[in-house]
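Chemist: Sequence and predicted structure below; questions after.
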Amino acid sequence: MAGLGRNKVGMLSLLAAAFGLPRKFALCLSSSTASDGAIFFGDGPYEFRGTANLDASQGLTYTPLLVSPVSTAGVSSQGEKSVEYFIGVKSIRVNGKAVRLNATLLAIDEKTGIGGTKISTVDPYTKLQSSIYKAVTGAFAAALAQVPRVPPVAPFGLCFDASRVASTRVGPGVPQIDLVLQSESACWRIFGANSMVRASSKALCLAFVDGGATPTTSVVIGGHQLEENLLQFDLARSRLGFSSSLTLKQTTCANFNFASKL
């Protein structure tokens, strides 16, 4: 187990100090338990095998990494800032349409540290503050109204008849979900492979869960939404680079070309 937070005793800080590496790492989680993903300390290139060798570092979209003024750790000192990774989600779109929600919940309160969006490999699925969850699931259900609903399977609250959803190269053929960042063109697009999960033989469920009415962080992007995405955490430049789904480029996190680094 390796701690990847931005604190001074994190793995990244220790390696940067010992070997003079850039304060940068990249993470690529596999969607399969039968294959490995990869983590890279230092800079790219990040070359993947596929129909053609792909350097994923050349196609990243960047957004600023934010710092919450209040620690989100279970135990912390007064005045200690969070060492977790926050990004500035401004709005959410479903099937290209903006979801009506309380946008103030998406900002981090400078005094309390409440609100905002962070990235987590601990939470298996993205957690949304209750009113955001209700708005997103309502918009998603409306956009997929032609597919019959089935009883929800815990911990999910919105499930569909799996037999009525087509398969595509990027997973189940369902509406896309966009996390809109610093501009309308800068968005983290979530396709069916990352937005849905097969919860039973009949149920295909939206892989977002209700995070409660008063969570510390309004949006927590979980592990399922990170799978088959290359994420580059550049602490030196305080930015996150992300690829969106590598399956669009006909490769996966398990296809890293290790020979390219020799």
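Modeler: Yep, that arrived.
Chemist: use CA for all of it now, contacts and neighbours both
Modeler: OK.
Chemist: all helices of the stretch 1-150 of the chain, in order?
Modeler: 11-19, 130-143 (DSSP state H, counting those that start in this stretch).
Chemist: and Ser35, how many residues sit next to it?
Modeler: 11 (other CA atoms under 10 Å).
Chemist: For it, which non-adjacent residue is closest in space?
Modeler: Ala254 (6.0 Å; CA to CA, 6 or more residues apart in numbering).
Chemist: also this one, for the comparison:
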Amino acid sequence: MLCLPRRGEGVAIFGGAPLFLLPESSTGDLTTTLAFAPLRSKRGNPLYYIPVQGIAVNHAQVPLPAHALTAGGVVLCTRVAYTALRADVYRPVVDAFDRALARNDAKVPAVAPFELCYRSSMLWNRLLGYAVPDIALVLEGGKSWTFVGSNSMVDVNSQTACLAFVEMKGVKAGDPSSAAAVVGGFQMENHLLQFDLEKKQLGFAKVPFLSACSNFNFTKTQ
């Protein structure tokens, strides 16, 4: 299991559950909240990927080119700072987010490597980060891995917040040898991720906003 914090020290856990967080009132055993997605691999390639059926912005399916997501799947990589989307996936997702947020009055010039940036004082803030459209990976079986404002927007300075998704460089649109999306460390932060290679599945759960990945209580076992 892996849990990356926004601040402080995260954890990598080899072995079992249960897992509890501080404060104790924030949740019970966090592993009971896990949702699961299959992990798959291609012949001759040791990397595992998540089969994704679509991407939704504000609960609306983003129109993508045929086979855009099946040509390479979605992988996770902690060495990538922000989620990178292949060009044929990036443009529809970013445009859908821009339309859903509909805050042209708050837009400011892009700050590399990000394209969509806003004056942060003009975006309503809430416990789960900026009140912006959710972005979700739509998985098999009707499940979704959803990124709210705390994992979709990054403060690049004291006045500017940007959509924390970037376009892959050096990869052709629809290239089947490339992942359609690489989920980066920023989007993984404060999510509990369980990699079960025996069952070939990924478990994922958002850490409750009252706690963080740096707040595990390893003294409690039940």
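Modeler: Okay, I see it. Computed from a predicted structure; not experimentally measured.
Chemist: How alike are these chains, TM-score-wise?
Modeler: For these two chains in superposition, a TM-score of 0.91 is obtained (TM-score structural alignment, normalised by the length of structure 2); 215 aligned residues with a CA RMSD of 1.6 Å.
Chemist: Run through the residues that contact the residue nearest the centre of structure 2.
Modeler: Centroid check for structure 2 by CA atoms, centre = their mean gives Gln187 as the closest residue, at 3.6 Å. Shown in contact with Gln187 of structure 2 (CA atoms under 8 Å, 6 or more residues apart in numbering): 82-83, 147, 151-152.
Chemist: Can you pick out the most distant pair from these?
Modeler: Tyr82 and Phe147 (12.3 Å; CA to CA).
Chemist: what residues are up against Ile190 of structure 1?
Modeler: Counting by CA under 8 Å, 6+ apart, Ile190 of structure 1 has contacts 176-179, 225, 244-245.
Chemist: In structure 1, which of the contacts of Gln187 of structure 2 still touch?
Modeler: Retained contacts for those in structure 1, judged by both residues aligned by TM-score structural alignment, their matches' CA atoms under 8 Å, are 82-83, 147, 151-152.
Chemist: Looking at these, which are in strands?
Modeler: 83, 147 (DSSP state E).
Chemist: Let's have the helices of the stretch 1-150 of structure 1 in CSV, adding mean neighbour count.
Modeler: As requested, these are exported to CSV (neighbours: other CA atoms under 10 Å):
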stretch, mean neighbour count
helix 11-19, 15
helix 130-143, 19
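Chemist: can you list those in JSON lines and add distance to Phe41 of structure 1?
Modeler: Below are the helices of the stretch 1-150 of structure 1 laid out as JSON lines (distance: least, CA to CA, whole Å):
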{"stretch": "helix 11-19", "distance to Phe41 of structure 1": "7"}
{"stretch": "helix 130-143", "distance to Phe41 of structure 1": "35"}
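Chemist: Ok, which of those helices comes nearest Ser238 of structure 1?
Modeler: So among the helices of the stretch 1-150 of structure 1, helix 11-19 is nearest, using CA to CA, at 13.9 Å.
Chemist: want to throw the contacts of Gln187 of structure 2 into TSV with distance to Phe14 of structure 2?
Modeler: Shown next, in TSV, are those (distance: CA to CA, whole Å):
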residue	distance to Phe14 of structure 2
Tyr82	25
Thr83	25
Phe147	26
Asn151	25
Ser152	28
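Chemist: on that earlier part again, ok, so of the contacts of Ile190 of structure 1, who is nearest Pro69 of structure 1?
Modeler: Nearest member of the contacts of Ile190 of structure 1 to Pro69 of structure 1, counting by CA to CA, is Leu179, at 22.6 Å.
Chemist: which position in structure 2 aligns with that closest one?
Modeler: By TM-score structural alignment, Leu179 of structure 1 lines up with Leu137 in structure 2.
Chemist: Just the element for that match, please.
Modeler: Here Leu137 of structure 2 sits within strand 135-139, counting by DSSP states H and E.
Chemist: which outside residues touch that strand?
Modeler: With CA under 8 Å, 6+ apart, strand 135-139 of structure 2 has contacts from 37, 51-59, 144-148, 152.
Chemist: Now do the SS call for the residue nearest to Ser35 of structure 1.
Modeler: Reduced to three states with DSSP: H, G, I helix; E, B strand; the rest coil, the structure at Ala254 of structure 1 is helix.
Chemist: Residue in structure 2 paired with it?
Modeler: Using TM-score structural alignment, Ala254 of structure 1 sits opposite Ser214 in structure 2.
Chemist: Could you report the separation of that match from Val207 of structure 2?
Modeler: Ser214 of structure 2 sits 10 Å away from Val207 of structure 2, going by CA to CA, to the nearest Å.
Chemist: Can I take it that Leu204 of structure 1 is in a helix?
Modeler: No: the assignment for Leu204 of structure 1, made by three-state DSSP, is strand rather than a helix.
Chemist: just checking, it touches Ala193?
Modeler: No: look at Leu204 of structure 1 against Ala193 with CA atoms under 8 Å: they stay out of range, at 11.1 Å.
Chemist: related to what we said a few turns ago, just how off-centre is the strand holding Leu137 of structure 2 within its chain?
Modeler: 9 Å (CA atoms, centre = their mean, to the nearest Å).
Chemist: Next, the mean deviation of it compared to structure 1.
Modeler: For strand 135-139 of structure 2, the mean distance to aligned residues of structure 1 following superposition is 0.5 Å (mean CA distance after the TM-score superposition for structure 1).
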